[in-house]
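Undergrad: Quick one: sequence and predicted model below, then my questions.
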Amino acid sequence: MQRCIPVFLDEEVVHQYYNGYCNNILWPLFHYIGLPQEDRLATTRSFQSQFDAYKKANQLFADVVNEHYEEGDVVWCHDYHLMFLPKCLKERNSKMKVGWFLHTPFPSSEIHRMLPSRLELLRSVLAADLVGFHTYDYARHFVSACTRILGLEGTPEGVEDQGKLTRIAAFPVGIDSERFIKALELPEVQDHMKVLKQRFAGRKVMLGVDRLDMIKGIPQKILAFEKFLEENPNWRNKVVLLQIAVPTRTDVPEYQKLTSQVHEIVGRINGRFGSLTAVPIHHLDRSLDFHELCALYAVTDVALVTSLRDGMNLVSYEYVACQESKKGVLILSEFAGAAQSLGAGAILVNPWNVTEVASSIGYALNMPADEREKRHHHNFKHVISHTAQEWASTFVSELNVTIVEAQLRTRQIPPPLPIEVAVDRYSCSNNRLLILGFNATLTEPVDTLGRKDSQINEWQPKLRPDLREPLRKLCDDPKTTVLVLSGSARNVLDDNFSDYNLWLAAENGMFLRVTTGDWMTTMPENLSMEWVDSVKNVFEYFTDRTPRSQFEVRETSLIWNYKYSDVEFGRLQARDLLQHLWTGPISNASLDVVQGRRSVEVRSVAVTKSAAIDRILGEIVHNKGMKEPIDYVLCIGHFLTKDEDIYTFFEPELPSEVPASVRPQVPTQVRTSIVGSRAALLMKQNSTSAVEQNKSYAIDGDTLHSMVTDRISLQEGSSVLDLQANDYFSCSVARKRSNSRYRLQSSDEVVTLLRELADHR
C-alpha cells in the first residue's frame, strides 16, 4: 500500500456521497432496481444535496491527482463513484490522458433519463478520452443515452461532440487465473478438498457464491432448486446445494429483509426435503478464505450463478479456473456480463424463470462427460487468455492509441480565436466589416432535453439579451458595418434586429436590407422555384408520420427538422425521406439537398451564403458610399458545412492544388485586392450590384420591390478590399471541424468577443 495516496473526505460528505448518491441512487438505477417506495419521497427531497456532495468528492479526488500528476501520466478513473472525475481533470489540464471504466451495467437510456443529473453525468464522462465497459451491450446503452439525452452523434468509434470524439469500447475484465490454478496444488487446499469430498461423498455438489445482495438472485436460485427437488424425487438424497452468502450493508433495512427472506426459504426447504442426517441446502452467512474457496470450487459439480443484473460476475471465471480436473458445469444468468464471454460453454438461463433454471439443473447434473469436457474447454481457454492483467494492459494501450489519434484529428481542427489579437487589429483598422451568423451564434443555446419549451424557443429564435448593448455600440460606430447573415426567414430577422443600424441577409443571403430600408432580393435572375410544391408534399408526408418533427417553407428553400423526434426513428425517417426526394421531385432538378445534424434542407444550387456574399458586398459598398476600402473582416457563425466556403471567400489566393486543410492559419502574404471571377463585381467603380440586375418585384406579400438608390462609389481604380491576412478572422462557433481559421466554443464566447470589440471602438 506504499504506492497508494489517500483522499480525505469528511464524514458528512462521505455519508451524502457514498451512502447517498452512489449507493442509494446510482447503484440501484444502474442495476434496474427502483428506489424503495417508502424512501422515494425522502430521496427526491435530498437528491440535490447528495449530488452536490458527489461533485465535491469527485473534485477532491481531482485535487489530489493534480498534486501528484506528472506530464505523460495516465489517469484511469473507475466506476460510478467517479463519473464526474474526468471533467474535473480535463478542466484543469486538457492534455491529461484520462480513461474511465464502469464495473457495473450501464442501463438503457430510458432508465438513465430518470436521473435529474442525467445531462451533467453524461457530459462529465464524455470528457474522458476513452470510456470502457464490460460488454458491448453496456457500451451501446451509453452511446444511445448520449444520442437520445444529449442529442450527440454516435459513431462506430464512440460519441462525437463538436468534433471531439470520445472513444467508447468494451473491455471484458478477467481474473488472475494463474493464481487459482497454482493454488490447487498447495497442501492446505488439497487438505480442504479431501475433507469436502469425504463430507459429501455419494452426492453431487452444487455451489453458489454471492454477496447477499438484491441483484444476485439468491432467493430465485434457492426456489429453482426447490422446484428441481419437487420434480425429481430420485435426486433428493443425491445432490446438495452449498450457498455462500457474504453479508453486505447489514445496516440497511432492505438487506436485513433479504437476509431474513433467504433464511426462511432455506429453513422451509431443509425442513421439507431434509432428514436427521442430511439437508439439501448448506447456507453460510460469511466469506471463505482464499484456500477454502479454491477447494470448494474444485470439488463442485455444478456452479449456479443466477444474478438478476451483474456487471460481470467473476465467480464464474474463478470456478472455471479451478475445474480443469473435474470439468464441472456452469449455469450462468444471461443478465450477468460474463454471459457475453462464457455463454458458449455455460448453460444460460433467465433467473426470473424458476422452471427454466430447475430444468437446467437437471440437464447439468445428467450431462454426459464428453459434453462437459467440450463446454469446459471452451470456457477455460477464454479464462486463461483473458486475464485481469491482459484487460488492464489492453485498456491502457487503447487509451494511448486514442490519444495519438485525437492529436492527429486536432491538427485538422482550427485553433481557438485569439481574442486579444482580433480586438487589437480591430482597433487599428478604419473600415471594418463584421459578418455574423444568427442561430447558435447570437441566440441562446438550446438543450435537447434540458427545457420542456426548448422546441418552441428554437423555432422562434431570439437575440441573446446580453448581446443587445455591445451589438448596439458596434452598429452605431461609423467605422464598422455589421451584417447578420442567416438561413432564417426575413420576419425572424426583422423581429430581432429592426432597432439596430445594421444589414440583414435572410434565407442564406437571398434577401437583403439595411434596417433603415426595404427588403430587396439578391437572387439570380434565372432562379427557378417550380420544384417547391412537390418537395413540400414529401415534407408534409414525413412530418405527419414523424412525431415532433416540423418543416418550414421559405421563399428559396424548404427545411424539415426532426431534432426533437426520437433519435433513432428520426434518422430512419430522414433516410427514407431522402430516398423519396432523389427518386421523385428532385431527381432531375438543379437542387442541393443539405443535411444538417437533425435536419434536411432543399434549396436551389445557387442558394448559398458564399454565392450571395459577392452581391451583398457590392450592395453594401454602393449604399454606404464607402470612401476607404475595407481593411478588417470578422466572419463568425455556426454555419452548415455546405455554407462554410464563406470562410474562405476572403482568404488570400493559394495554388489550386493546395488543399484547404493545409492552408496556413495566419498567412504572411498581404491581400491588396480581390481577384478572380467571384469578386470581379467589387473591383470597379462602375460595377452594378446583383440587385440592380434583377427584375422588379412589388412589395406586397411574397414579392419584393428592388431598391435603387444613389450610388457613391470608391475612387476610380481602387478596390473594395485592402485586407492584410492578419486582419481577417474567420471563426466557426460550436464546431471543431471547420474550414474557418479559428473557432469559438459557444455563443458565450461570441458575447465575450463582441463586448471586447464594442469597448475598443
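TA: Arrived safely.
Undergrad: okay, CA-based contacts and neighbour counts for the rest of this
TA: Fine.
Undergrad: Tell me how many other residues crowd S46.
TA: By the criterion of other Cα atoms under 10 Å, S46 has 13 neighbours.
Undergrad: another one to put next to it:
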Amino acid sequence: MSRLIVISNRVAAATGGNAGSQGGLAVALTSALRECRGLWFGWSGEVTEEFTGQITFQRDDDVTTATVDLEEQDVEEYYDGYANRTLWPLFHYRIDLAEYERGFAGGYQRVNERFAETIAPLIEPDDAVWVQDYHMIPLGTELRKRGCRNRIGFFLHTPWPPRRLLLTLPEASDLVETMFAYDVIGFHTDEWLQSFVDFVVLESGGSYADGILRLGDRQIRLITCPIGIDCAEFRSLAESPEAIETFNQMRDSAANRAMMVGVDRLDYSKGLEERFLGYERFLVENPAERKEVFLLQIAPPSRGTVESYQRIRSSLEGLSGRINGAHADLDWVPIRYVNQGYSRAVLAGVYRAARMALVTPLRDGMNLVAKEFVAAQDPEDPGVLILSRFAGAAVQLKDALLVNPYSAEEVSDAIRTALAMGREERIARWRAMFDNIREQDVLWWRRRFTDALFAATPPLTPEPLAETA
C-alpha cells in the first residue's frame, strides 16, 4: 500500500492508555496510522512570533508526526475565529452562536495556504493524502494549486448542516466548491452526506448519481463511513490494572447506588444543560427512586478563550449547584460535576462501573464516548446506554435507549427505564451494540475510506497556482 499522509488541525503523538488529553479523533487516527507507513501533519498547538514553516518531526508508538507552529494572529483568526466561532456552531445548527467576520475568513484561508505550502514538499508521488475535518476544507484546492497530483481525500467529523442553514455563511458556495479538489469525501451518516448533495445540486447546479457528485467538469465520490474505535484495544484497557482500580474505587464510592456517567468536552453542542434538566426532572418525578442513583459528569474545559464556552461553563456550575442544593441529603449528592480530563484507562474503569451512560448531544457527527462505554462493559452485567437520536452514533447503536435531548421528559423516562431494566434485556441490547462496534471499528473505517481513495483516479493536471497581488 502507498504511504498515507494524514493532515489535521492538531497532531497528538500516541501515548497509549495515558492519552487522557486526546479526543476521540486523535485516538482513532493514531490507531489507524499504526497500521500504515504514514505521516501525520498539523499544528503543534504552539505559538510563534513569525511563521517560518519549520517542521518538527517526532516518532512515537510507530506513528511519525510533523508539526508547525502558528502565529498568534493565525490562532485568533483561523482557530478561535473561523473554525470555532463560525464553522463549529454553524455545522452544529447553532446559527444563533455563529460569528461571521471577514478577518476570521481571511485567517482561515491564510493558514490553509501555509499548511499546503509547508506539507507539499513532503508529499511523494505515490502518497495518498487524507485531510481531516472542517478546519481544512480548502486545503485540497491549495495543494492542487501547488502541483499536487496525488489522490486527496477529505473526511468530515462534524455534521453537515442543511442547505438553508449553510446559506447563512457568507460565500458558502465558494467554500463548498473548493471541496471539488478532493477525489473522495466521507461523512459519518447518510443524513450529512445528503445535506451536502442538496446544497451542491440546488445552489450550484450540480448533479448526483451512483455515489458521484458532479459540478461542471469536476467530480467527487461521496461515501458514508462512520468512524469507530479500536474495540479490542479498549476492551483490553478496561481490564488493565488502572481500570480495575478505578472500577473498584467507583463501586465503593457509589455505596450501592446506580452510577450514571457523562463524559463530554465542555461544549454547548453536547447538551449538558439539557441533560442536567432532564435528570432534575427525574429527581422531582421519582422521589422514591431518586436516592438510588447519582450522576458523575466529567466535562474537561476546552476553547476557554471563546465567550460561548465561558458561558456554558458558568451555566453548568450554576445548574449543578442549584440541583445539588435542592435535592442533596447528608449522605448523597445527586451530581458529581468534575472539570478535568482523565486517562483512557481511568475512563474505561468508570464506564465499566456505571449502570448507565448519558450521551445526549444536541447534535454530534458521531460521538465515540457512546462506543467506548459499550466496549468497556461486563458482558454478564452490562450497563445501559442512553443516547441522543441526534448523534451520528444513533444510526449504528439502535439498541440504546434513544432520546430527544431537548425533552426533559424523555431523558427522565429513559433514566427510569434504565434503572428498572432487567439483566436479560440489558445483555441483549449490549450484545447487538457490541457486535456493531466490533465489526465496524476504527480499522474498518480507515480501510473503507482508503480503499475508496486508492481506487480513485487522481487529476492528471493540478490547478494552477493563482497569482497573488
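TA: Perfect, I can see it now. Nothing here was measured: the structure is a model prediction, and the numbers come from that model.
Undergrad: tm score of chain vs chain?
TA: Superposed pair, TM-score by TM-score structural alignment, normalised by the length of the second structure: 0.82. Supporting alignment: 401 aligned residues with a Cα RMSD of 1.9 Å.
Undergrad: can you tell me how far the residue located most distally from the centre of the second structure sits from L295 of the second structure?
TA: Distance from the centre of the second structure peaks at L330, with 38.7 Å (Cα atoms, centre = their mean). Noted for L330 of the second structure: a distance of 17 Å to L295 of the second structure, by Cα to Cα, to the nearest Å.
Undergrad: ok, now A254 of the second structure?
TA: Taking Cα to Cα as the measure, A254 of the second structure and L295 of the second structure are separated by 10 Å.
Undergrad: Looking at these two, which is more packed in?
TA: The residue with more neighbours, out of A254 of the second structure and L295, is L295; 21 against 17, by other Cα under 10 Å.
Undergrad: Now L347 of the second structure: closest residue in space, sequence neighbours ignored.
TA: Spatial nearest neighbour of L347 of the second structure, chain neighbours left out: A243 (7.4 Å); criterion: Cα to Cα, 6 or more residues apart in numbering.
Undergrad: who's in contact with that neighbour?
TA: By Cα atoms under 8 Å, 6 or more residues apart in numbering, A243 of the second structure lies in contact with 237, 345-350.
Undergrad: go with 6 Å
TA: A243 of the second structure makes contact with 345-346, 348-349, according to Cα atoms under 6 Å, 6 or more residues apart in numbering.
Undergrad: What remains of the residues you listed once you look at the first structure?
TA: Shared with the first structure under both residues aligned by TM-score structural alignment, their matches' Cα atoms under 6 Å, the contacts from the contacts of A243 of the second structure are 345, 349.
Undergrad: Among the contacts of A243 of the second structure, which one is most surrounded by other residues?
TA: Counting by other Cα under 10 Å, top hit in the contacts of A243 of the second structure: A348 with 30 neighbours.
Undergrad: Could you check which residue of the first structure pairs with that residue?
TA: Under the alignment defined by TM-score structural alignment, A348 of the second structure corresponds to C294 in the first structure.
Undergrad: Next, the mean deviation of whatever helix or strand its match lives in compared to the second structure.
TA: According to DSSP states H and E, C294 of the first structure maps onto helix 290-299. Mean deviation of helix 290-299 of the first structure relative to the second structure after superposition (mean Cα distance after the TM-score superposition for the first structure): 1.1 Å.
Undergrad: name the helices or strands packed onto the very next helix or strand once past that helix?
TA: Counting by DSSP H and E, the next helix or strand C-terminal to helix 290-299 of the first structure is strand 302-305. Helices and strands touching strand 302-305 of the first structure, by 3 or more Cα pairs under 6 Å, 6 or more residues apart in numbering; DSSP states H and E, are strand 204-211, strand 329-333.
Undergrad: The shortest one to strand 204-211, inter-axis angle?
TA: The directions of strand 329-333 of the first structure and strand 204-211 differ by 40 degrees, with axes from the mean of the first three to the mean of the last three Cα atoms, to 10 degrees as the criterion.
Undergrad: neighbouring contacts of strand 329-333 of the first structure?
TA: With Cα under 6 Å, 6+ apart, strand 329-333 of the first structure has contacts from 302-307, 346-350.
Undergrad: what does stretch 62-74 of the first structure give?
TA: Contacts for stretch 62-74 of the first structure (Cα under 6 Å, 6+ apart): 89, 97.
Undergrad: in the second structure, what residues pair with that stretch?
TA: Aligning stretch 62-74 of the first structure against the second structure (TM-score structural alignment) gives residues 116-128.
Undergrad: Endpoints of stretch 118-137 of the first structure, how far apart?
TA: This stretch, stretch 118-137 of the first structure, spans 19 Å end to end (Cα to Cα).
Undergrad: coming back round to it: and which of the contacts of strand 329-333 of the first structure is nearest to F542 of the first structure?
TA: Nearest to F542 of the first structure among the contacts of strand 329-333 of the first structure is N350, at 40.4 Å by Cα to Cα.
Undergrad: What residues in the second structure pair up with stretch 114-123 of the first structure?
TA: Mapped onto the second structure using TM-score structural alignment, stretch 114-123 of the first structure covers residues 168-177.
Undergrad: just stretch 468-478 of the first structure next, same as before
TA: The aligned range for stretch 468-478 of the first structure is empty, by TM-score structural alignment.
Undergrad: Please apply the same query to stretch 191-202 of the first structure.
TA: Matched against the second structure by TM-score structural alignment, stretch 191-202 of the first structure falls on residues 245-256.
Undergrad: Alright, calling it a day.
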